[in-house]
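K.L.:
What follows is a protein structure lacking sequence information:
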C-alpha cells in the first residue's frame, strides 16, 4: 500500500484499500486473526465480484466501467496464489476420482468436496466442476 502511495498509483491504491477493508471486516466478523486460507477466501470473493461486474458491464456495453474492473482484477490477481494450469487441475481431478472410487455423475458431490480443499485459491471452481463432469461422464 505504501509503495502505491509513493508511486501515486491511485487505482492500485483504491483496490488495495478495498481489499484491506474486506479483510478487516472478515476479521471482525470472526473475532480473531485470519488464517492464510481465510485471507485467500476473501481475495477469491473479491476477484469473483470483479469478474461478475466485468461480465455485466460488458453486456451493458459500458466499456468505461469494464476497463476499470479489468484493471482492478489485474491488481487483485497480483496478490493471489499462483494459479494451477488446466493440465495440473485435470491431474488432480483424475487422482481424486480414483481416490474416491467415483464412477458416475451421482458421485459428483463426493468428488467435488474432496477436490476443493486441494485446489482452494489455486484454481477456478467452474473449471474444476467442468473437468469433474467430463471425467465422470466417460
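P.N.:
Perfect, I can see it now. Everything quoted here is computed from the prediction, not taken from an experiment.

K.L.:
make it CA atoms for all contacts and neighbour counts henceforth
P.N.:
Fine.

K.L.:
where along the chain do the strands fall?
P.N.:
In the chain, no strands are defined using DSSP state E.

K.L.:
ok, now which ones touch residue 70?
P.N.:
Shown in contact with residue 70 (CA atoms under 8 Å, 6 or more residues apart in numbering): 50, 54.

K.L.:
just checking, residue 76 touches residue 43?
P.N.:
Yes: counting by CA atoms under 8 Å, residue 43 is a contact partner of residue 76 at 7.5 Å.

K.L.:
Looking only at neighbour counts, state which of those two leads.
P.N.:
For residue 76 and residue 43, the more surrounded residue by other CA atoms under 10 Å is residue 43, and the numbers stand at 22 against 19.

K.L.:
Next up, a structure to set beside the first:
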C-alpha cells in the first residue's frame, strides 16, 4: 500500500470515528499533496510525499516556537497535536550513530578534503537520509567532519 493510500484510509477512519482534529490535519496533508501534484502536473511517489510531510513538520515546529514566544499555549497545543499526527507518516528516524556512520562513509566516498567540499558530501547524503534524519543536524555533522 502506498503512503498516499494509507493517508486516504486514515482520513476515512478519522471520519468514521469523528476525530475532528485528526481529520483536519489529514485533510491539510492531502491538500498539500494535491496542490503539489497539480502545480507540477505529476503524481507524487512515496519519497515526494515524505518531502511534503517533512516540510509541513518544519512549519509546525517553527509555529510552535513562535507561539511559545508569544505565550499562546492554546495554539502551541494545537500545533503539537498536528505535529504528532504528521510525524506518524514519516519513516523511522535514524539514530545519531547511524547518521554519523553515513556521514563518514559519504566523506570517504566523495574524497572530501575540507569545508569547500561540503556540497559534494551533502549531495551524497541528501537522497539517502531525506525524511529519516534532520538535515540541519546532518549538515552540522558534515561541517564537523570536514573541519578535522
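P.N.:
Nice, I can see it. Because the structure is a prediction, the values reported are computed rather than measured.

K.L.:
Need the TM-score between these chains.
P.N.:
In this superposition the chains share a TM-score of 0.96, using TM-score structural alignment, normalised by the length of structure 1; 138 aligned residues with a CA RMSD of 0.9 Å.

K.L.:
Have a look at structure 1 and report its longest helix.
P.N.:
If you go by DSSP state H, structure 1 has its longest helix at helix 36-59.

K.L.:
average distance between that one and structure 2?
P.N.:
Mean deviation of helix 36-59 of structure 1 from its aligned counterpart in structure 2 after superposition (mean CA distance after the TM-score superposition for structure 1): 1.0 Å.

K.L.:
Could you pull out the helices in structure 2 for me?
P.N.:
3-17, 20-40, 46-70, 73-87, 96-110, 118-129, 135-147.

K.L.:
residues making contact with stretch 119-131 of structure 2?
P.N.:
50-51, 54, 90-91, 93, 102-103, 106-107, 110, 112, 135, 139, 142.

K.L.:
Tell me the counterpart residues of that stretch in structure 1, please.
P.N.:
Taken onto structure 1 by TM-score structural alignment, stretch 119-131 of structure 2 occupies residues 109-121 there.

K.L.:
buried set for that stretch?
P.N.:
By neighbour count with 16 or more other CA atoms under 10 Å, stretch 109-121 of structure 1 contains the buried residues 111-112, 114-116, 119-121.

K.L.:
related to what we said a few turns ago, state the pair within the contacts of stretch 119-131 of structure 2 that is farthest apart.
P.N.:
Greatest spacing in the contacts of stretch 119-131 of structure 2, by CA to CA: 90 and 112 (30.4 Å).

K.L.:
contacting residues around the most centrally placed residue in structure 1?
P.N.:
By CA atoms, centre = their mean, structure 1 has its centre lying nearest to residue 44, at 3.5 Å. Applying CA under 8 Å, 6+ apart to residue 44 of structure 1 gives the contacts 80, 121.

K.L.:
Map it onto structure 2.
P.N.:
In structure 2, residue 44 of structure 1 lines up with residue 54, judged by TM-score structural alignment.

K.L.:
Can you give me the distance of its match to residue 84 of structure 2?
P.N.:
Residue 54 of structure 2 is 12 Å from residue 84 of structure 2, where distance means CA to CA, to the nearest Å.

K.L.:
Could you do residue 137 of structure 2 as well?
P.N.:
Between residue 137 of structure 2 and residue 84 of structure 2 the computed distance is 20 Å (CA to CA).

K.L.:
Look up how far residue 76 of structure 2 lies from residue 70 of structure 2.
P.N.:
Look at residue 70 of structure 2 and residue 76 of structure 2: by CA to CA, they are 10 Å apart.

K.L.:
Between those two, which has more neighbouring residues?
P.N.:
A side-by-side neighbour count of residue 70 of structure 2 and residue 76, using other CA under 10 Å, places residue 76 first with 20 against 10.
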